[in-house]
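**Student:** What follows is a predicted protein model with its sequence.
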Amino acid sequence: MLRQYELVERVKGYDPDADEALLNRAYVYTVQKHGTQKRASGDPYFSHPVEVAGLITDLKLDQDTVITALLHDTVEDTLATIDDVEANFGPDVARLVDGVTKLSKIEQLTDDERAAENLRKFLLAMSEDIRVLLVKLADRLHNMRTLHFIRSPEKRKRIARETMDIYAPLAERVGMYEYMREMQLLAFEQLEPEAYATITGRLEQIRSSGEGQVDAIALKIKQALAEAGIRVELSGREKHPYSIWRKMAERHVSFEQISDIMAFRIITENVEDCYRVLGVLHQVWQFVPGRFKDYISTPKTNGYRSLHTTLIYENSMRVEVQIRTREMHRRNEFGLAAHWAYKQDDRPDGQVGWLRDLIEIVDASHDPEELLEHTRLAIYSDRIFAFTPKGALFQLPKGSTPVDFAFAVHTDLGAQTVGAKINGRHMPLRTELHNGDVVEIIKGKNTEPQLSWLSFVVTGKARASIRRAVRAKEREEVASIGRKMFDDIAGRVPAKIGRKAIKAAVERLELDDEDDLMLAIGSAKLSDREVMEALVPGCTADLPELPAQERAISIKGLTPGMGFVLADCCHPVPGDRIVGLKKPGVGVEVHAINCLELANGIDNDWVDLSWGERSQGAVGRLRVVLYHRTGTLAEMATIFAQNRANVINLELTQRDDPFHTYDVDLEVSDLAHLTRIVSALRASEAVAQAERI
């Protein structure tokens, strides 16, 4: 563990103006606050924040970030508060500590919900100051280095999986490849211990036996470059064990079939020498087509720059070579951290534009699974490059389509997309884009994202935006039905209903606004009686109480006292021929005689049933296909209201322009009542098809 004076000397070594007294105070503060707390390793707990601060000094970050690293666990794990931190170290440090602070574990939530909520708050915090991410990555790296001390295998695997799924990809996205590789290696050891042991053992054998020929190949490359008059630094190594394992899994091959397990890095003095080196290598050795990438002229989103090529060495051995300048190498290994440390007056907002996409995803995600899915899509995928007609470059995941491209350019452009040209030719929106494609998006007026796009878009931003738009449209359609139903309800109360009465009703029902009221009515969350009572309190006192379904409907043929339920599969209504199935714990389940589910009840006791005299309030289900035009939903709602049918549930089940399909549960008096409604629907210009299901 770093001692106090060693940490201060490190910071003063690259920042002579750093406040030595403040750094000393932060070191003492974390030691005092964590006191006698111990880590799983048995070490004092404060050794962890001190080591994290040491990692931050390796990145040569400013003193506020170093102090944040020292204090990042004090609010979570001690009696210290954010106010204490602000009083002692200032508002900037307090804000950073608040962003990095580990969130309390919410035990009652599922793993996905907890992970999603942690990720949501973390993304929002780091979008305000990227140093939050840098400290968090250093925190996670040190935790992974000490992960083996945790006794519970399940906990080790959970932390390793979270690291592999979220933190290693985030490190890659900000260009911190050293962090990414070490996190992946440590997580790989926990998640796939047998594969890890096999691959590392095989690599050790290669090193000890000299099979790898790393030194021999390096010497040959140096000689070829020296003869061309190019001075370079060269290093060689076996590839990362996790990288080898992933390649084995993707190609379905054994270790012995992996031909490119060696990689070499060439450091040059300037960009011109990078291309000279490339030319020499391609003259001396054959290169593998399709494996050359120029990230110098076209850097990755995270700012990574280098030339990549794969050479065919003796005996068909494949060797990967990376060529870059010294400055590129420094930034490639430590990415955004290196940029921050050396150019604090020119902070790299352009390199983290993808953060804006993540924040849009956070805002649009409807549930934890969506958030995790979309975020992983946004931070963890191979990339392709595509251009606008004016030459603007956009990086997208492999498999992206013109719709993904449109949303990458701007959310509004994605929403207005009706067509696309790829390299000047009209192409379907589901067409997969390739490197170098020029994509022109064709916009339309009064258009909106289509639900069917979800079957082919791949970016998290596109999926989140489409789902948000579809949900908004569904809310609008349900609220439209609710407003029509409200007019019918309001006509039944003994008073004229104005804005004041509606506002009062909203307050009585504890809703947010009038739109929420209409949505609740349209989605059958409020009964007619509840709405009437909210509009004019006391107006329903003289109305007969609507009995529950069990009391409103009587069935003949049941043993006295025997309970029954109407089956959800066929929704029988008075007038249907019915039969009962005796089921343990349920009583008798009542089905229409033509219900297909009856075949599954062949082993149950059957009961011959008929409807009693008191039989009203049964629920029938209809499937209605509407033309997707303005006013069609309102016309369907009018038909229900005119026929005195109460909507119990309404669900949009399919969008297939120009048609929208709805399943509607209606409270009706009998089969004749339901049949009249179906006939009225079929006669309507708004309805393409209506049937009972």
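**Tutor:** The structure has been received and is ready for your questions. Numbering: from 1, shown residues only.

**Student:** Could you use CA atoms for every contact and neighbour count after this?
**Tutor:** OK.

**Student:** show me where the stretch 351-500 of the chain has helices.
**Tutor:** In the stretch 351-500 of the chain, the helices defined using DSSP state H, counting those that start in this stretch lie at 354-364, 368-379, 402-409, 411-415, 460-490, 499-508.

**Student:** Could you identify which of those helices is most buried?
**Tutor:** helix 402-409 (a mean of 24; mean count of other Cα atoms under 10 Å).

**Student:** Quick one: residues in contact with stretch 83-95.
**Tutor:** 22, 26, 64-65, 67-68, 82 (Cα atoms under 8 Å, 6 or more residues apart in numbering).

**Student:** ok so, going back, determine which of the helices of the stretch 351-500 of the chain approaches residue 118 most closely.
**Tutor:** helix 368-379 (10.3 Å; Cα to Cα).

**Student:** From the contact counts, what lies against that closest one?
**Tutor:** Packing contacts for helix 368-379, counted by 3 or more Cα pairs under 8 Å, 6 or more residues apart in numbering; DSSP states H and E, involve helix 111-128, helix 168-173, helix 354-364, helix 460-490.

**Student:** Let's have those helices in a markdown table, adding distance to residue 639.
**Tutor:** Listed next are those as a markdown table, based on distance: least, Cα to Cα, whole Å:
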| stretch | distance to residue 639 |
| --- | --- |
| helix 111-128 | 42 |
| helix 168-173 | 54 |
| helix 354-364 | 35 |
| helix 460-490 | 10 |
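
**Student:** can you tell which of those helices is closest to residue 496?
**Tutor:** Among those, helix 460-490 sits nearest to residue 496 (Cα to Cα), with 7.9 Å.

**Student:** burial of residue 18, as a residue count?
**Tutor:** Using other Cα atoms under 10 Å as the criterion, residue 18 is surrounded by 16 other residues.

**Student:** got it, and the one 3 residues further on?
**Tutor:** By the other Cα under 10 Å criterion, the neighbourhood of residue 21 contains 10 residues.

**Student:** try this one side by side with the last:
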Amino acid sequence: MPTIDALSERLTEYLDQPQIQQVRRAYFYAEQAHDGQRRKSGEPYVTHPLAAANVLAGMHMDHQSLMAAMLHDVIEDTEITYEGLESQFGEAVADIVDGVSKLTHLEFETKAEAQASNFQKMVLAMAEDIRVILVKLADRLHNMRTLGAMRPDKQRRIARETLDIYAPIAARLGMRDLQVELEELAFQSHYPMRAKYIRRAVIQARGQRKDIVASIEETIQKRLQQEGRPGVVTGREKHLCSIYRKMKEQRKSFAEIMDVFAFRIVTDTVDDCYRILGAVHNLYKPVPGRFKDYIAIPKSNGYQSLHTDLFGARDITIEVQIRTKEMDAVANQGIAEHSHYKAVGKDNSESAESSYNRARKWVQGLLEMQKRAGNSMEFIENVKKDLFPDEVYVFTPKGRILELPNGATPVDFAYAVHTDIGNSCVSCRIDRRLAPLSQPLENGQTVEIITTPSARPNMAWLNFVVTGKARTAIRHYLKNQQRHESIDLGRRLLSQSLSNYNASLNDLDASKLEQLLLEADLKNLDDLLEDIGMGNRMAYVVARRLRPDTDETERVKNSSDKPLSIRGTEGMVLQYAKCCRPVPGDLITGHISTGKGLVIHRSSCRNIGYLRDNPEKCILLEWSEEISEEFLVNLDLEVESHRGIIAELATTAAKMGADVLQIDIGEHEGQLATVHMELTVSDRIHLARVMKKLRVLKTVNKLVRQ
């Protein structure tokens, strides 16, 4: 069991004596605060914060982080307050402790919601001080090491949370050592039988592999000596969790994965890395397309290394990583290495500094995502999507490199550049060629986004974007846009209904409005108008409640029944009925559909026959003269079938300026066939011209508009 004296001895390697004394004082303070408390395993509770501090000491973290690790549970589990900690140990330590504390005093509907809200608070604290996440990860690591004392169901829940959230965060921050241990412990707790069988198979395979690994290691080391290149060659052991993940994701057998032998070469300088790469390529044949240069283009977590796959003797595949000592330290410790270099005053901390800055940038991105997310569950869902380790590297037209998750699209790229670019994106060029916005990006491509001020995000984008930032920004924009459009439509509908009482929105009785808002549990008039625009509340019912004090007969006498003008810019709260496809020039009638807003039909449409005699539910509409949209229409044709009939119909419609979206040819009856066409026109006159041109074709016997 670790003791404070043993920890103090370790800290003499890199901390001053006054700083070590402060860490010791924090320990004794925590020991007193947790006096009488015990862990599930029966040990005194203070052993847990001491173990967490030991984890951080292994990373050479600063004294404030170690003090916070000692004290990280006192706010939650004892009567000590934030103010008490601040007065004793300073604001920085108190803030870290507060960021790490769990949300046990709030009530949540589900455990998933509690986990999401806890993580949301952690992100906010991380934005203030990145050390919060390091203390949290150390706390989680010791909890995983002692998970055996928990009930099996609780073990599985904590292990799942570790695999979903904490191990990917450690990976995202470049902390390989901590990530691997978290994954191994969580895998063994969540999948005990699978871990048992894979471990047994690894032990059996290890004996057969030992001689091969030693032989390859010796061969590479000899070649480096011949070339006069400094480097230490070591074989890399495969971990149970990574073996299982590769078997599952790559659909490979255990034997196929174990047939690949992995080695790491650690050298002194970047120049040596590239020269050693040449030496190993000269020794063994490289596998085409399997070389990756993460030194020139580092991963988003600051990781740098050269990766290459080689064909060895006897059909053996060899994976080799080549990196400098500094790169190796950053690869294993990630952002924690920044603190190490800062503490010991080394100059060669460029990789660590870069890793730290990238981590800060990622946390700032999480903070922006958190502000836009609707709730904590939506936020954590987006963060999970953002924690993929595989990345693609693409270029802006000016040569700037952007890292995106594997499978990212030009829309993800647009939002990565700037939220406003994403919101106004209409199309893109990939390597100077026009491409769909849904096309997955590949390494090395140059992406140019084409924008226009009138553009706006499309709900369909949510089906293919992969980054949390893009998903959150699209949802945020659509929510705000829908609210704005609902309020505007609700205002027009209520004004129309109030005009039947010779009143307007400016004439409303404040007391009546306040009473209605209170009954409806709404905050203000905008919320009421939004409800009307979305179809959740009928405008004529609200108008009747808010009307001036006149009798009902006067309402009928003064009724103006002025139609509502449709401009086509109402957006998501206005829909054209698919059953009759109205276009400007048609007589139209509208009705409010709950949750959808205003649905527009042609007045002759059979689907609103039951509403026509009910003026309370039907809304009189007219087309605005300013409307300039394209409208969908459906045509059914009876044609004499012959080769090229589809091309003939499409060409005729296109010549008249109609955009043909779809043509389906139905059942044949001898030489006759039915054809369904879906096309866009600007108005009824345009449609009439298209239909006239189609009717004069010799092969068209009959043409009707649906």
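**Tutor:** Perfect, I can see it now. Treat the numbers as computed from the prediction; the structure is a model and nothing was measured.

**Student:** Compare the helices of the stretch 351-500 of structure 1 and give me the one nearest residue 689 of structure 1.
**Tutor:** helix 460-490 (18.5 Å).

**Student:** Please compute how far that closest one lies from its chain's middle.
**Tutor:** 23 Å (Cα atoms, centre = their mean, to the nearest Å).

**Student:** quick check: angle from it to helix 402-409?
**Tutor:** On the basis of axes from the mean of the first three to the mean of the last three Cα atoms, to 10 degrees, helix 460-490 of structure 1 is oriented at 90 degrees to helix 402-409.

**Student:** just to revisit the earlier point, could you redo the helices of the stretch 351-500 of structure 1 as JSON lines and give each row distance to residue 167 of structure 1?
**Tutor:** Below are the helices of the stretch 351-500 of structure 1 laid out as JSON lines (distance: least, Cα to Cα, whole Å):
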{"stretch": "helix 354-364", "distance to residue 167 of structure 1": "14"}
{"stretch": "helix 368-379", "distance to residue 167 of structure 1": "10"}
{"stretch": "helix 402-409", "distance to residue 167 of structure 1": "23"}
{"stretch": "helix 411-415", "distance to residue 167 of structure 1": "26"}
{"stretch": "helix 460-490", "distance to residue 167 of structure 1": "17"}
{"stretch": "helix 499-508", "distance to residue 167 of structure 1": "45"}
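
**Student:** Might you report the residue contacts of the residue sitting nearest the centre point of structure 1?
**Tutor:** Nearest to the mean C-alpha position of structure 1, by Cα atoms, centre = their mean, lies residue 374 at 2.6 Å. Going by Cα under 8 Å, 6+ apart, residue 374 of structure 1 touches 361, 459-461, 463-464.

**Student:** which two in these are spaced the farthest apart?
**Tutor:** 361 and 459 (10.2 Å).

**Student:** ok, back up a step: shared with structure 2, which of the contacts of residue 374 of structure 1?
**Tutor:** Mapping the contacts of residue 374 of structure 1 onto structure 2 (both residues aligned by TM-score structural alignment, their matches' Cα atoms under 8 Å) leaves 459-461, 463-464 still in contact.

**Student:** Make a markdown table from the residues you listed and add distance to residue 106 of structure 1 to it.
**Tutor:** Shown next, in a markdown table, are those (distance: Cα to Cα, whole Å):
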| residue | distance to residue 106 of structure 1 |
| --- | --- |
| 459 | 30 |
| 460 | 26 |
| 461 | 28 |
| 463 | 28 |
| 464 | 25 |
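
**Student:** just the residues you listed now: which is nearest residue 295 of structure 1?
**Tutor:** Of these, the one sitting nearest to residue 295 of structure 1 (Cα to Cα) turns out to be residue 459, at 22.0 Å.

**Student:** Please name the nearest non-neighbouring residue to the counterpart of the closest one in structure 2.
**Tutor:** Using TM-score structural alignment, the partner of residue 459 of structure 1 in structure 2 is residue 467. The shortest distance from residue 467 of structure 2 to any non-neighbouring residue, by Cα to Cα, 6 or more residues apart in numbering, is to residue 386 (5.5 Å).

**Student:** residues touching whichever residue in structure 1 pairs up with that neighbour, list them.
**Tutor:** Structural alignment (TM-score structural alignment) places residue 386 of structure 2 against residue 378 in structure 1. Counting by Cα under 8 Å, 6+ apart, residue 378 of structure 1 touches 354, 357-358, 459-461.

**Student:** ok, 10 Å please
**Tutor:** 169-170, 173, 354-355, 357-358, 361, 372, 396-397, 458-461 (Cα atoms under 10 Å, 6 or more residues apart in numbering).

**Student:** what's the spacing between it and residue 359 of structure 1?
**Tutor:** For residue 378 of structure 1, the distance to residue 359 of structure 1 (Cα to Cα, to the nearest Å) stands at 11 Å.

**Student:** so what sits against both of the two?
**Tutor:** residue 461.

**Student:** Mind naming the longest helix for structure 2?
**Tutor:** If you go by DSSP state H, structure 2 has its longest helix at helix 192-227.

**Student:** and that helix, which residues are buried?
**Tutor:** Neighbour counts using 16 or more other Cα atoms under 10 Å place 195, 198-199, 202, 213, 216-217, 220-221, 223-224 of helix 192-227 of structure 2 among the buried residues.

**Student:** and that helix, how far from structure 1 on average?
**Tutor:** Compared with structure 1 after fitting, helix 192-227 of structure 2 deviates on average by 2.0 Å (mean Cα distance after the TM-score superposition for structure 1).

**Student:** C-terminal to that helix, what's the next element?
**Tutor:** strand 232-235 (DSSP states H and E).
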